[in-house]
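>>> Here is my input, please return the structure:
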Amino acid sequence: MIKAPASLDGKTILITGGGSGIGRETGLIAASRGARVILADIDAGKASAVAAGIGSESAAFGLGVDVTNSADVARMMAEVEAKSGSIDGLVCAAGLTGDATLLAECTDETWNSVVGVNLTGMFFTIRAAIPLLLKAGGGSIVNLSSVAGLVAVPNQVQYIASKFGVIGLTKSAAIDYAPQGIRANAVCPGGTRTPMLAGWVEADPDRERFLAAGHPIGRIAEPAEIAEAILWLISDASSFVTGAVLPVDGGLTIP
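You can find the predicted model right below:
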């Protein structure tokens, strides 16, 4: 028998990178299952537009935040606390890839921008969110890593280092806060049809066919497929899961 998706009724979920891609899709699905959704994004307009599409502020609201700036993250979290009191779930989906480059040719700017968002920004966000999760009596953190956090690919040193780091950060949060009822897990998507991927594919349509062929399942993912895995980890259905690293990659990392 196929079970209904886990309910998120009554949960308040904060999502960074919530203005587009996987973060946006996670917010839309979470709201459809009863959660109050807070969408934070570097582009406040995009976050607010997604929230407006969900409904009133009691159901969703959008915020601007630069996750690479710890003071701005603290400001954003204070606003979340003022409007919601606490949160039950945190999804860290803000991310960048950066230009393809050999390690020895990776500039300080490329390294700092990608690692700044993907890893340091995630650290700032989790650190600031923990008091609000504790205030709720515990909760669930889900961090977006990547298959590039499990296996290396050429010419993406900044992205690979950041996504491997996300897994270490996730495990650290899991072990530090398990006694206080906070779970932390990482999701590692394979190729996914997001705006970030779209530009790369549009430059050469053969790229999607090449990318799809690398997945044993024979295609790339839709954002909703990644969001479903994220929301299972946010929900109480995964109550005994913490410190896990879940590939959602169509079998890409099987070999």
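
>>> contacts, neighbours, all on C-alpha from now
OK.

>>> for residue 94, what are its contacts?
By Cα atoms under 8 Å, 6 or more residues apart in numbering, residue 94 lies in contact with 16, 17, 18, 23, 41, 117, 118, 122.

>>> compare with the first, here's sequence two:
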Amino acid sequence: MVGRLMGKNAIVTGAAGGIGLETSILFAREGANVLMADISAEALEKGLMKVHQLSPHIQNKILSTVCDVSKESDVQAMVEKVDVWGGVDIMFNNAGIMHADDADAIDTADKIWDLTHNINVKGVWYGSKHAVLSLRRNKKTKGSIINTASVVALVGSATPQLAYTASKGAVLAMTRELAIVHAREGYRFNALCPAPLNTPLLQDWLGDDQAKRHRREVHFPTGRFGEAVEQAQAVLFLASDESSFVNGTDFVVDGGMTKAYVTPEGPATEPPANFAR
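I've put the predicted structure just below:
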């Protein structure tokens, strides 16, 4: 089905790679105008090159902007850019950080805690706030805001990463409350809860620590990490009118991870060959 987002305007943060990049591509293919935002101009440029390579016919639907989501002035300026299109309809607050020095309650430094929460929690707050202001300013009767949380906010992490886990729990709580507060305005809020994915964020964090990697992979019935495009398909559903009665959910896309504590070891499976990109 093509055109599920036809005529809608979307913002994607953390858009230079991973879930954000795959979602930006899907949104544009489904007819949306997309503003890709990321803190790194260099990474954004690389992401745009990938968009052009994969789908040159949608490049006129995608713009980019540098944004530090931990700074409200940046977020406000980012959202106001979309006013030239008629205001935001879809906001995907996806930018996040999992710092390599994130650990347990004893060994996590204050600066790591603060950095993580400034991006993962304040960034979602600012994005949600200014999305609502844009929706109101442009007299929209419906809008969809999707916030990236994590399954670790539901079940805890196998490897200590306390600042990250706590920040994603805050995203879930914030999303639920926003969903209730703004429901009568027609603005839906949902939280995407991915399992660990094969993205640069996770791979950088795991590094060459095979023991740490194994402690995560063993929890997947499929024997593999998920792929970013699989999450993007879920975000597309939440952004579209097909999910018009979905509000305040913890939308779990985890390959069954949260349904099985530890699974028997076996050969890892490859991602399906027919991934929709």
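
>>> most surrounded residue in the contacts of residue 94 of structure 1?
residue 18 (34 neighbours; other Cα atoms under 10 Å).

>>> Hmm, residue 40 and that one touching each other?
Yes. Between residue 18 of structure 1 and residue 40 there is a contact under Cα atoms under 8 Å: 5.4 Å.

>>> shared neighbours of the two, anything?
Common neighbours of residue 18 of structure 1 and residue 40 (Cα under 8 Å, 6+ apart) are residue 47.

>>> Determine the number of other residues adjacent to the residue nearest to residue 212 of structure 2 when sequence neighbours are not counted.
Closest residue to residue 212 of structure 2 apart from its sequence neighbours, by Cα to Cα, 6 or more residues apart in numbering: residue 206 at 6.6 Å. Residues contacting residue 206 of structure 2 under the criterion other Cα under 10 Å number 16.

>>> Check residue 18 of structure 2 too.
Around residue 18 of structure 2 there are 22 residues (other Cα under 10 Å).

>>> Pull the contacting residues for it.
Residue 18 of structure 2 neighbours (Cα under 8 Å, 6+ apart): 199, 200, 228, 229.

>>> Structure 1: which residue goes with the third one?
Structural alignment (TM-score structural alignment) places residue 228 of structure 2 against residue 223 in structure 1.

>>> Return the residues in contact with the residue nearest to that match when sequence neighbours are not counted.
Leaving aside its sequence neighbours, residue 223 of structure 1 sits nearest to residue 22 (Cα to Cα, 6+ apart; 5.0 Å). Shown in contact with residue 22 of structure 1 (Cα under 8 Å, 6+ apart): 93, 194, 223, 224, 226, 227.

>>> Which of those residues fall in helices?
Assigned to helices by DSSP state H, the following of the contacts of residue 22 of structure 1 qualify: 223, 224, 226, 227.

>>> Using JSON lines, lay out these together with neighbour count and distance to residue 235 of structure 1.
Shown next, in JSON lines, are those (neighbours: other Cα atoms under 10 Å; distance: Cα to Cα, whole Å):
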{"residue": "223", "neighbour count": "20", "distance to residue 235 of structure 1": "18"}
{"residue": "224", "neighbour count": "19", "distance to residue 235 of structure 1": "16"}
{"residue": "226", "neighbour count": "23", "distance to residue 235 of structure 1": "14"}
{"residue": "227", "neighbour count": "24", "distance to residue 235 of structure 1": "12"}
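
>>> can you pull out the strands in structure 2?
According to DSSP state E, structure 2 carries its strands in the segments 9-13, 33-38, 62-66, 90-93, 143-148, 187-194, 250-253.

>>> Between the ones you listed, which one is closest to residue 74 of structure 2.
Closest approach to residue 74 of structure 2 among those is made by strand 62-66 (8.4 Å; Cα to Cα).

>>> mean deviation of that closest one from structure 1?
The superposed strand 62-66 of structure 2 is, by mean Cα distance after the TM-score superposition for structure 1, a mean 0.4 Å from where its aligned residues fall in structure 1.

>>> matching residues in structure 1 for that strand?
Counting by TM-score structural alignment, strand 62-66 of structure 2 sits on residues 60-64 of structure 1.

>>> Repeat that for stretch 170-185 of structure 2.
By TM-score structural alignment, stretch 170-185 of structure 2 lines up with residues 165-180 in structure 1.

>>> Correct me if wrong: residue 117 of structure 2 contacts residue 170.
No. Between residue 117 of structure 2 and residue 170 there is no contact under Cα under 8 Å: 9.1 Å.

>>> Compare those two and say which is more crowded by neighbours.
Remark: of residue 117 of structure 2 and residue 170, residue 117 carries more neighbours, 23 against 18, as counted by other Cα under 10 Å.

>>> Next up, the contacts around the more buried one.
Residue 117 of structure 2 touches 163, 164, 167, counting by Cα under 8 Å, 6+ apart.

>>> neighbouring contacts of the match of strand 62-66 of structure 2?
Contacts to stretch 60-64 of structure 1, defined as Cα under 8 Å, 6+ apart, come from residues 31, 36-45, 47-52, 54, 76.
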